[in-house]
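**Q** Got a sequence here, can you model it:
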Amino acid sequence: MPITGPAGPPAPGRESRGRTRQQRRNRRSGAFDLLAIVAALTLVGLGLANLHLIGATELAARQGVIAAGGVLALMVFWRVRARYLRVLGWAAYGAAVLLLVGVLTVGLSANGATRWIAIGSFTFQPSELAKLGLLLVLATVLGSGRPAWQRFTAAVLLSVVPIGLTVLQPDLSTTTLLAVLAGTMLVIGRVPARFLLPLAAAVVISAPLMISLLRPYQLVRLGSFLVGAHESPTGSGWAVRQAHIAVGSGGLFGRTDDPLRGLRAQYLPERETDLALASLVGQWGLVAGAAAVLAAIILVWRLALASRVPRTPHGALVGGGLAVLLGVETVVSVGANLGLLPLAGVPFPLLSYGGTALVVHLAAIGVVLAVRRDGARRRLWALPSWRNPRPRLIRLAALGVSVLLIAFGVYGWRLQSTRGEALQAVGDEQMTRCFRLPAARGSITDRHDAPLAVNAVDVGGGVDQVVVVPALVRTRPADIDRLAGLTGRPVEDLAAQIGAAEGTTLSLPVADVPRDVGTAVTAAGIPGVFVLPEPRRWYPQGALLGPVLGFVGVATPEDEARWPGLPSGEIVGRAGLEQQYDAVLRGINGQQCVYVDPTGVPVALGERRDPVPGADLRLSIDLGLQQRLDAGLAAAVRAQPRPRNRIGAAVAMDPRSGQVLAIASTPSFDNNVYGPPIDTGALQALAEAPGSPLLEHVTQAVAPPGSTFKLVVAAANQAHPVFAPHRAIPTGASFTYGGHTFGNWKPMGPMDLVESIAISNDVYFYKLAVALGAEAIIDTARALGVGAPTGLDLPGESAGHLGTPESAEAEGGTWYGGSTVILGIGQGDLQVTPLQNARWTAAVATGSTVTPRLGMAIGTEGATYTALPAPAATPVPFAAELGPVREGMRRAVTAGTATRLADLPVPVGAKTGTAQDGGLPEGEYDNWISAVAPMDAPEIVLTAMVQGPGTGGNSARNVVADGLRHYLDHRPEVLGTGPVQAP
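**A** Modelled structure (predicted):
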């Protein structure tokens, strides 16, 4: 159609106004070009900065050279006239298709895909060229004046070829982008909906079939995104997790002053390509990331607006198509970096490393700018708008891209502000590995600080272990030479051992040395070399307190359940006081941390936390009294006719506080057999030895108490009076009840309660038991602690057994009248420990029950000890009525069965007992004695039990007599202790 106008030349003013408008348009066009180029170069510059910051200097240099070539291509294509776009498009499309075919035959493969062609050291990805070629040919076809069905058919056929070839590689990310580009061009090219809707339906129907084309790693990526597994610290979500850490911990301006910045960068996979944006934020902060996103938004908008300027539909579609393509790439890349979209292998345009993509994108921008420039310069010859319809929905698409990117930016800011500290902690944790610096175990001493359990190395009996971090030491031969000289090892052997260690080894033992050598190694301060004390325990008193002190060893599953959080291989108390006070004695382990790279190889020393030694435990035991009691007990057992299977036990306790002054058990064992190293032969012998030497007999062995239980029965009479304490009761040689006759240990006349306690008159207590009844005796026994653990701070204490009519019935038996009779003399359904016996003796003497205690105070070297809290004494309800019982105990010493104690320098009260025990041979008994001194103001209760005939000097009486004499002769020394402050 010819262009018509008014006849004659235009008026001068009119012509001048036209030239002015054209100049303004040209200036606006120049400004547009400058802004778009600045945005593109900003992205390129940020990408180069990212490569430099992560230490990829060679890649940065290579990308810089390629970027220069890309800028040159942009400038060249900027000068291309619009009429040459068709030729350029068909040339790019044809070259891309040929190269895609070539990739399938001679291409390079990686990660299960063949995508590159190599020419020498230069590699090229044809699928990137296919984007530009497809964009230009589709713009040519869809911008032509052909009928709609022809344009649609040609566009689809042209799109299928590169899409199909990329599917075969398989390069599904590029395939998807090509498909999006083709669909976008059909939409903005104003193809009628009657053609687009069937195509869209076919795509939706066939989409599930595309899953079969996914590689296993792609399926895992998709599954991880759908189920949220990207939060897992390992597996397919690793990349997204690392991206979150980088974005969340980058701060506003990055952490360029962080000395570990380079190491942190190594943990982000694909930091040059797919996750370049996350890497940039991690290095230079959220501001740099926002600058990249803003530059991308500006570029998309300028390209979108460029589609409204060209004078031909062909040129307009080039600008619109590239705007949508760059927008989609940016949205997918940013979303994947934030974990909001699956990782699809789509790099950030112009920012991510990749020479082919960089050159193609810059060249494509040059083409669009050329179209804009050409349209602006030749605006006067443009076709009317009804003959040159603009692409549809371009501004809406640009707006959608902008909104999404802004929303993603807000998400990134919230991720940093709400989870930044937590993500930074996760990042620090993942690159940190620590090994334990064991804390020195606290000592156990007697009340005068005499050592009972100490660390072997502290007394010259142990060794220090020298360990190294191989990866940090093997590169420093001079330090290896120094270490070899200090430890006395040949340099060649030491170097070979360190060199042969796996790179991920955190601590490698290289020498066991005496303490003075260990101190010298520590003083040398060789980086990566550490000295650890050997966790060996030494018990200087041998078997004297074996079952009481217990032993230490590697924690068992039961120990780990008792003390949650124990590190693997931790040395803990396994028995006795070592176990009871393990939390106090063990201390707090330190740790030496090292920073490792993503493969686990140490690269630098990290934080060190020195161990806190365990506290020392001061016991209430007096070592001198303990030795005296143990020697007397062992002599008494050895003097028995058949001592091999016999046991003995003795305990001395302060009846006012419950402090245990001595606790002896025979046979016993030497704790040192538990090592390390463990003496397996000795342990096996102990396990098979008669007399159960591994058992602590004062608290874990039970036996019938015999006549010592008469104190409990007598106390029951005072609590539930049936016989007046000074009323004489006929007794004799036996007592018949319910058709059964129960004998006395010798014929006796009428006696009252006091005399019956002193002489241990069985018949009196038979009759008293019947008169009281089982319920009154059992009630009083429970009040005095019979049938229940005493609460001693020692694990494994037995509760003993106090039978009742109810328990007999529950066990399928019967409580007969005779059961009550023999309970009166401490026989029958009754088993007690020596400590329980001592406790009720103390309760009768003082009127209060106490909780026995071994632990007295804790403290550290050079510090005042702090007393351990102990339960207060509990008055017994019938304390005021116990005078006659105490009188009987005193009479037993002055004129009864305990006269062996009469020559002691203070008044003593006692009760003896000889109990039949079904576990002993005929003629042998459990021989008991429990004594209190001074009787008028009790300071000590001493109870002993020795198995055997119990005659002459072999009974328990000698053990108690010798123990009391030692105490009374050394009372100030026994009771004295170091300064202790209140708990």
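
**Q** Could you use CA atoms for every contact and neighbour count after this?
**A** Fine.

**Q** So in this protein, which helix runs the longest?
**A** The longest helix of the chain (DSSP state H) is helix 12-53.

**Q** Show me what it is packed against.
**A** helix 57-78, helix 276-284, helix 286-306, helix 355-377 (3 or more CA pairs under 8 Å, 6 or more residues apart in numbering; DSSP states H and E).

**Q** Give me the nearest residue to Ala604, chain neighbours excluded.
**A** Closest residue in space to Ala604, ignoring its immediate chain neighbours: Tyr595 at 5.2 Å, by CA to CA, 6 or more residues apart in numbering.

**Q** One more sequence to fold, the one below, so I can look at both together:
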Amino acid sequence: MRLVEHVHSLRHIGGLMDWPQLRSRASPARIRREPRTGRLAGGTAHGRHLDIPAVTAALVVVGIGVANLWAVDGAGLAVRQALFAVVGLALLAVLGRSRLRLLTALGWGCYGLALVCLVAVRFAGTSANGATRWIGVGALTFQPSELAKLGLLLVLARVLGSAQYPWWRRFALALLLALLPITLTLAQPDLSTCSLLVALSVAMLVLGRVPARFLLPLLAAAAVAAPLVVGLLRPYQLTRLGSFVVGSHQSASDAGWAVTQARIAVGASRLIGHGDDLTELRALYLPERHTDLAAASVVEQFGLLAGAAVVVAALVLVWRLVLAARAARDTQGALVASGLAVLLGVEAVVSLGGNLGLLPLAGVPFPLLSYGGTALVVHLSALGVVVGLRRDGIRRRLWVQTSWRARRPRWARVVALSITALLVGFGSYGGYLRATDGPVLAAAGTDQMSRCFRLPALRGEITDRHGTPVAASADDGRARVVAVPALTRADPAAAARLASLTGQPTAAVRAALETAPAGVLAVPVADVAAPVAAAVSRAAISGVTVVPAPRRSYPAGTALGPLLGFTGTATPAEQRRWPRLPTGEVVGRSGLEQQYDAVLRGIDGQQCVYVNPVGQPVATGPHTDPTPGANLRLSLDLGLQRVLDTSLAQAMRGQPRRSGAAVAIDPRTGQVLALSSVPNYDANVYGPPVDNAALSKLATAAGSPMREHTAQSAVPPGSTFKLVVSTANQLHPKLPPGLAVPTGASYTLGGHTFNNWRPMGPMNLPQALAWSNDVYFYKLATLLGPDAMIDTARALGVGQRTGIDLPSESPGYLGTPASVRADGGTWYPGSTVILGIGQGYLTTTPLQVARWTAAVATGRLVTPRVGLASGTGNAWTALPDPSAAQLPFAGALGPIRDGLRAAVTDGTAGRLADLPVAVGAKTGTAQDGSLPADSYDNWITAVAPIQDPSLVVTVLTQGPGQGENNPGPVAHDLLAYYLAHQSEIHDSSPVQQP
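**A** Okay, here's the model as predicted:
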């Protein structure tokens, strides 16, 4: 009788075999009963059929999910999710005790209710993020599309597991049943759930062994229609897809940015527990940490092992469901179990892959882990259904070998193995990501939530060659007190304490904090003296920092203004030169301050604060002290410099619209020992504080005081160029140096007469140089022609920058017949004639004249240098020093040196004759079209001692050239001082070679 009851029950729930089939297969001999209980074989106590591993795995995932919600958002969402979990577990327990005969009714009930609710959503749904997916019932919300998953799973299992109808009818009905919830879900729009319903439907068709003649056309049609789905994507979905393809992560609204945050969460995690003290703040940067990125959030909050536990629990669920499918007593139950395995596995794979950036972020929550009451209840209920099926199958297993075993779900274990491989692979990638990129990702996470303001570095000193400062950052102890408004306002007593310490009115301090512009990290509160700054620092008021405020000072005043330059806030030009300059950085703007800015500037410190994702400061971050810049030692001797400045200023007295320049270099090394420019300026006017009145006056002053005339002003060199023409004669002999050539008062060529500065008799080359005989050089220039003079001039550096370590050096101008024609001019024969005396298509800087004088005196072409060494304390390293170039014609320059010496002993430079060593010199006067008619460019260039040169002095004064305006006394004073203090000048502390 009991066997008949079992078979009768099976017949009524629509099993695979009808009564005659079952009766024909029955074998009474297979019947046996258990001792005492009378249960069939395999029937045991209820607890043994609860599927403890599956339920335990579900509880593990649910528990970790609730703990994650508690960690990232407190008790609110966690308690809510826990309540839903209780409801879901209660349904799991109830459904776990149900019989198979209830499955059909449950499936159609869930399916019908889901359809009704999906339709109701269209008219009375709740919207969020551009989609209407929920129905609100008081304080609760319900998502019908989640119930549709369970309903569709059960009805497809019922239809596909029934043998009462032919395949084409079952296939058509299954498609119709799937199409209804899919269409309604797509209309919400909820593409992620829609995709899961499609995946579930396809999986059920495959698992249900639908013949290939039905499946293949369907799959082909789906492949053809797949590109059309792109047109259905919402903008945010297109963004997610594009972010995955191109790796975009530019803004917080970018899906790629969300994946980056997930990767940071994984990379910055530990094996167990919080990654560091910043985990709580870092969690705020993880969007969708309750839903789509819950897996990454779990790893961030509880460690990599917690994430591994979730993955393992998901795998346990998948495999227990697959095993339940094998234990089910008919095809319908087996399809329910295997279909749920596929659904949970796909959700886990897509969610975990999206969290790690291995798949597009599709908006699929991790099953049982992510926040969502409806999804949690539905998943637990579905698990309860399978538990009931497994229990019912074991309790009512027949003594016959039924034919349904040949029709088990197709590829269920293959799909489970694939899901296992993917989840294990993705989980392993998470561990690999943490191991290899963890420090980089953690640093990126810290960087994105840090905002810092500068603590300016003390700029290095500039000294002369003996260590006397000529530019210094005067650290007089004054400092600026700044506050981060958001942090300081958080302490009600902070404003009053700060006001008391700084001597400010409390109302003023509060106003500064309250009215700070949006986006400004720190605001100045007060500029204070050293004792006050120290007291504020000791008070450790939240968000308050003391920022040093050193002032750049120039003790030499106007003496070295154009050479040293000045500092100031970086302009757009400096920003382009140094792209990484922070806003408001103080840099060298001209002169040596600009040239050696990278050496002098140092490295700014910073005070950082941590901000939340909306940029609101929430905590004080790390503090980095600034690193002072290195000091710069110059080749200048300050004593020699003062003599030169005084003497040149005297020579230029009474010449308000003219300029003067003088330079003294060591011809052996190119080191500049003194350099002066008139008019000049005092760089202290640039402050801080800036002297606006003085700057306005400088901008309109005559004589270009902002220009360093020695290297930046090019004028006709006059007769100093005769040294170059004489050298050309030695390279291209036309007149023997010892040959006396008739000269006179003038020279006529082609009907044009060129006058001498006074009538003279026959002279050879040294004599012509000594007396600067113009007619001699007219004739010599005519014989040489322009090419020989120009080639020699180039060999001596004329018409090109000397390479001195100063910005904006002028190259001067050396015209050629070709270049003049190219500029639309004409090179006449007379152009060649006047080139012989340094006029015409020719301009040079005083530095170029000094350079070729040194070359003639030593036979070596040097590169002038002002920077000597850099370093801190007593450790100095020599700056790179270009080596001098040996002139190939050095041996032919003797007659020219004789001329230099003769100019002092019996020529135009006689005022240098009383110096204690033999000096050579060349004077010159040039007409300059930029000057009034009574003014000239007046030159002298001298070398001492002439036999073994150690100093070359070149002086240019603009004006009448008479009396005090004559450059000769300037050179005399400088040479006299140098010769009297030569050993002291060249004595400087040793430096280490670079």
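
**Q** so the residue nearest to Ala604 of structure 1 sits in a helix?
**A** No. Assigned with DSSP: H, G, I helix; E, B strand; the rest coil, Tyr595 of structure 1 falls outside any helix and is strand.

**Q** Could I get the contacting residues of the equivalent of it over in structure 2?
**A** Alignment note (TM-score structural alignment): Tyr595 of structure 1 maps to Tyr610 of structure 2. Neighbour list for Tyr610 of structure 2: Met449, Ser450, Arg451, Pro617, Val618, Ala619, Thr620, Gly621 [criterion: CA atoms under 8 Å, 6 or more residues apart in numbering].

**Q** measure the third one to Thr569 of structure 2 for me?
**A** For Arg451 of structure 2, the distance to Thr569 of structure 2 under the criterion CA to CA, to the nearest Å works out to 21 Å.

**Q** Could you tell me how many residues sit around the counterpart of Gly63 of structure 2 in structure 1?
**A** Aligning on TM-score structural alignment places Gly63 of structure 2 opposite Gly45 in structure 1. By other CA atoms under 10 Å, 17 other residues sit near Gly45 of structure 1.

**Q** Return the residues in contact with Gly45 of structure 1.
**A** Contacts of Gly45 of structure 1 (CA under 8 Å, 6+ apart): Leu351.

**Q** Show residues contacting stretch 871-881 of structure 2.
**A** 630-632, 865, 867-870, 990-994.

**Q** Counting neighbours, which of those residues comes out on top?
**A** Leu632 (30 neighbours).

**Q** Go over the secondary structure and confirm that one is in a strand.
**A** Yes. Residue state for Leu632 of structure 2 (three-state DSSP) corresponds to a strand.

**Q** circling back: higher neighbour count, Arg451 and Thr569 of structure 2?
**A** Arg451 (19 against 13).

**Q** Just want the most central residue of structure 2.
**A** With distances taken as CA atoms, centre = their mean, the residue of structure 2 nearest its centroid is Arg580 (8.1 Å).

**Q** counterpart of that residue in structure 1?
**A** In structure 1, Arg580 of structure 2 lands on Gly565 (TM-score structural alignment).

**Q** any idea how far its match lies from Thr943 of structure 1?
**A** 41 Å.

**Q** mean shift between stretch 378-394 of structure 2 and structure 1?
**A** Comparing stretch 378-394 of structure 2 with its match in structure 1 after superposition yields a mean distance of 1.5 Å (mean CA distance after the TM-score superposition for structure 1).
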